[in-house]
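Engineer: model this:
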Amino acid sequence: MTQRSRNTTALALGLGVAAAASLLTGCGGEQQPKQALKPLVIKEQTSTVTQGTGGFVVTWAGVISNPNRWYFGENIAATIVGRDAAGKEVVRMEQPLDAVPPAGSLKFTGQAMASSKPVDVKVAYKPAQWRRAGRIPSAFVPFPISASNTEKLGNGSYLVTGAVGNPYQKAATSLVVTALLRDRAGRLVGGASTYVDDVRAGSPRRFVLTVDSLNGTGPVAHADITARTWGSSGRPYEELAMSGALPPSTDRPKTPPFARDRGYQAMPVDRRP
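Structural biologist: As a prediction, the model looks like this:
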């Protein structure tokens, strides 16, 4: 084979490969555009207005969820605006919210004072900024709540107590505990939040919070209590997940062993031919 024929053959092969690649691209082999991230979903929200010593107390509570499985929703803010009967704005507050974990939800509460009584309270939300998580969604184990109790105090107030644990090997420097109160129908009627610091694995920390301003909402049947990392960024939660979760059970039995074996019943032997 001459040099010219070799060059001709190489050129033909190159053109053939290019044509095949072009054909594959035309048949749907091109890169698909990235799927747009879905916005946060407002699942529930409620607000109450009660007379206080220095004016009117406006409280609110809500639940927002993150439909994106691989992304943190960060730098979120809620704007609360209350207007009186004449339509005049009597209270306005912007509340920074904590990050929403991938495929998770955020339960939050807030409170503000108004000089005159608002008859219309609206909550608007700033869109989230999205950041891809460094771990799979199942790595973000929830913080366990134990020994919870809800007690009615009077004047529309409820005392909520309990303990929050840490399922990770690394200590949680600061957690937000939120209690949402619901009536017998499961309807959200109010809530409150508190902070717990330095929660270490195997050492649950006690929390105490009071939910006020629930006059006229009916009896409370259930307290929905959750804990989360504090801050507009998901980094603290991600750092805990990177440290690794503890095994489901690491504690030794605390009860004495049985004095004797309880015995067992052996399965009959199958003697079929």
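
Engineer: okay, CA-based contacts and neighbour counts for the rest of this
Structural biologist: Noted.

Engineer: who touches the most centrally placed residue in the chain in this structure?
Structural biologist: With distances taken as C-alpha atoms, centre = their mean, the chain has S105 as the residue nearest its mean C-alpha position (3.3 Å). Residues near S105 by C-alpha atoms under 8 Å, 6 or more residues apart in numbering: V63, I64, S65, N66.

Engineer: Name all residues that make contact with P67.
Structural biologist: Neighbour list for P67: K38, P39, L40, V41, P102, A103, G104 [criterion: C-alpha under 8 Å, 6+ apart].

Engineer: Report the buried members of these.
Structural biologist: L40, P102, A103, G104 (16 or more other C-alpha atoms under 10 Å).

Engineer: Please generate a structure for the following sequence too, so the two can be compared:
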Amino acid sequence: MTYSTRTVTHGTLLVGAMALLLAAGCSGAEQRRQQVAELRPLTVKEQTSSVLKGDDGYVVNWAGVLVNANPWHFGEHVVATVVAKDARGNEVIRVEQPLDAVPPAGTLPFTGQVAVEDEPSAVSIQYRPARWHQAGRIVSAFRPFPVSGVLTDRKDDGSYLVTGYVGSPYALPVRSLAVTALLRDKEGRLLGGGSTFVDDVEAGEKRRFILQVKSVEDTRKIATAEVTARTWGSSSRPYEQLAFGGLAPMNTAKPTTPPFARDRGAPLPLTGENRQ
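Structural biologist: Okay, the predicted model is just below:
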């Protein structure tokens, strides 16, 4: 009887422990589902499109800005579907454009362009909902990529040239960055834009970019070019790898002067003159 009682008691304890583990697992899964359900969807802050006559047909250009209001999650695998129809309502183009990951509490400026034979009369843009990925670092760890020396030039052929330099605040080298220029009029309205890529950006270096936009109907209306750079790819992995690698040191050059013979910060010895 003693052996049987101990067996039953031990088995009861095992069953109870397993029930607690299952309950904890279900509770954790439920919390994760609730957290995802509470995430706010990406919102379209602004977008625009244009159709211009080109050499071999028509050029359809679009630009927009998506906003991620969630402070702890990346929006991943977002796809923009661009549809253009002619005057009779026939679909002349349908393009699915994968967009880069939208950082936590951040924005995603993007542009796109395609050439078609038939003239479109209406262009619409729709977005596939994002998949959410919890960030491994706090928002302040994801530093922006500095853009400097931006110059613009209005060309005689109707195109608009944007050049400048992009750097990186991170210690690890950046394999590829997407550089986007949003073109605005003097009231701040979005007119269009263009994008390009810059590869192999090392810490402490600047790489030049050149952007030529040929899709704004009247470049004389352009007042500003808003240039940003971001990691390229539909997932957060490139950005997070850079953040985990840490920031580049502020000063990378070795000092050129000899060290002080005595540390200036050392306390003075107590003498008759300075003793109190």
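
Engineer: Give me the TM-score for this pair.
Structural biologist: Aligned and superposed, the two chains score 0.78 in TM-score terms (TM-score structural alignment, normalised by the length of the first structure); 223 aligned residues with a C-alpha RMSD of 1.8 Å.

Engineer: ok, back up a step: between the contacts of S105 of the first structure, which sits nearest S22 of the first structure?
Structural biologist: For the contacts of S105 of the first structure, the minimum distance to S22 of the first structure (C-alpha to C-alpha) is 39.5 Å, reached by N66.

Engineer: count of residues packed around that closest one?
Structural biologist: Applying other C-alpha atoms under 10 Å, we find 24 other residues in the vicinity of N66 of the first structure.

Engineer: One more: G245 of the second structure?
Structural biologist: Residues within reach of G245 of the second structure, counting by other C-alpha under 10 Å, total 12.

Engineer: Per the alignment, it pairs with which residue of the first structure?
Structural biologist: Alignment note (TM-score structural alignment): G245 of the second structure maps to S243 of the first structure.

Engineer: Figure out the helix or strand that P236 of the first structure lives in.
Structural biologist: helix 235-243 (DSSP states H and E).

Engineer: Tell me which other helices or strands that helix touches.
Structural biologist: Using 3 or more C-alpha pairs under 8 Å, 6 or more residues apart in numbering; DSSP states H and E as the contact test, no helix or strand touches helix 235-243 of the first structure.

Engineer: Relative to the second structure, what is the average displacement of it?
Structural biologist: Compared with the second structure after fitting, helix 235-243 of the first structure deviates on average by 0.4 Å (mean C-alpha distance after the TM-score superposition for the first structure).

Engineer: Pull out the buried residues from that helix.
Structural biologist: In helix 235-243 of the first structure, the ones that count as buried by 16+ other C-alpha under 10 Å are R235, P236, Y237, E238, L240, A241, M242.

Engineer: just stretch 201-215 of the second structure next, same as before
Structural biologist: Buried residues in stretch 201-215 of the second structure (16+ other C-alpha under 10 Å): 201-204, 206, 208-215.

Engineer: and if you look at stretch 84-93 of the second structure?
Structural biologist: A84, K85, I93.

Engineer: what range in the second structure does the lengthiest helix in the first structure sit on?
Structural biologist: Using DSSP state H to define each element, the first structure has its longest helix at helix 3-24. Alignment of helix 3-24 of the first structure against the second structure: no match, by TM-score structural alignment.

Engineer: what helices or strands is that helix leaning on?
Structural biologist: Secondary elements touching helix 3-24 of the first structure (3+ C-alpha pairs under 8 Å, 6+ apart): none.

Engineer: just checking, next helix/strand downstream of that helix?
Structural biologist: Next element after helix 3-24 of the first structure (DSSP H and E): strand 41-51.

Engineer: Mean distance of the helix or strand that that next one is followed by to its aligned residues in the second structure, please.
Structural biologist: Moving toward the C-terminus from strand 41-51 of the first structure, the first helix or strand encountered (DSSP H and E) is strand 56-65. For strand 56-65 of the first structure, the mean deviation from the second structure after alignment is 0.5 Å (mean C-alpha distance after the TM-score superposition for the first structure).

Engineer: Strand 56-65 of the first structure to strand 41-51, inter-axis angle?
Structural biologist: When axes from the mean of the first three to the mean of the last three C-alpha atoms, to 10 degrees is applied, the directions of strand 56-65 of the first structure and strand 41-51 differ by 170 degrees.

Engineer: Just the buried residues of strand 56-65 of the first structure, please?
Structural biologist: So for strand 56-65 of the first structure, counting by 16+ other C-alpha under 10 Å, buried means F56, V57, V58, T59, W60, A61, G62, V63, I64, S65.

Engineer: can you tell me what part of the second structure that strand aligns to?
Structural biologist: Taking TM-score structural alignment, strand 56-65 of the first structure hits residues 58-67 over in the second structure.

Engineer: next one: stretch 134-151 of the first structure
Structural biologist: So stretch 134-151 of the first structure sits over residues 136-153 in the second structure, by TM-score structural alignment.

Engineer: Which pair of the buried residues of strand 56-65 of the first structure spans the longest distance?
Structural biologist: F56 and S65 (30.0 Å).

Engineer: circling back to that earlier point, which ones among the buried residues of stretch 201-215 of the second structure lie within strands?
Structural biologist: Those of those mapping onto strands are V201, R208, F209, I210, L211, Q212, V213, per DSSP state E.

Engineer: just the contacts of P67 of the first structure now: which is nearest D120 of the first structure?
Structural biologist: Taking C-alpha to C-alpha as the measure, V41 is the one of these closest to D120 of the first structure, at 22.1 Å.

Engineer: Looking at the buried residues of stretch 84-93 of the second structure, which one is closest to Y3 of the second structure?
Structural biologist: Nearest to Y3 of the second structure among those, with distances taken as C-alpha to C-alpha, is I93, at 78.5 Å.

Engineer: For the corresponding residue of the first structure for that closest one, give me its contacts.
Structural biologist: With TM-score structural alignment as the criterion, the equivalent of I93 of the second structure in the first structure is V91. By C-alpha under 8 Å, 6+ apart, the contact list for V91 of the first structure reads I80, V81, G82, R83, A112, M113, A114, S115, P118.

Engineer: counterpart of the first one in the second structure?
Structural biologist: The one in question is I80 of the first structure. In the second structure, I80 of the first structure lands on V82 (TM-score structural alignment).

Engineer: State whether D200 of the second structure and V174 are indeed in contact, as I suppose.
Structural biologist: Yes: counting by C-alpha atoms under 8 Å, V174 is a contact partner of D200 of the second structure at 5.5 Å.
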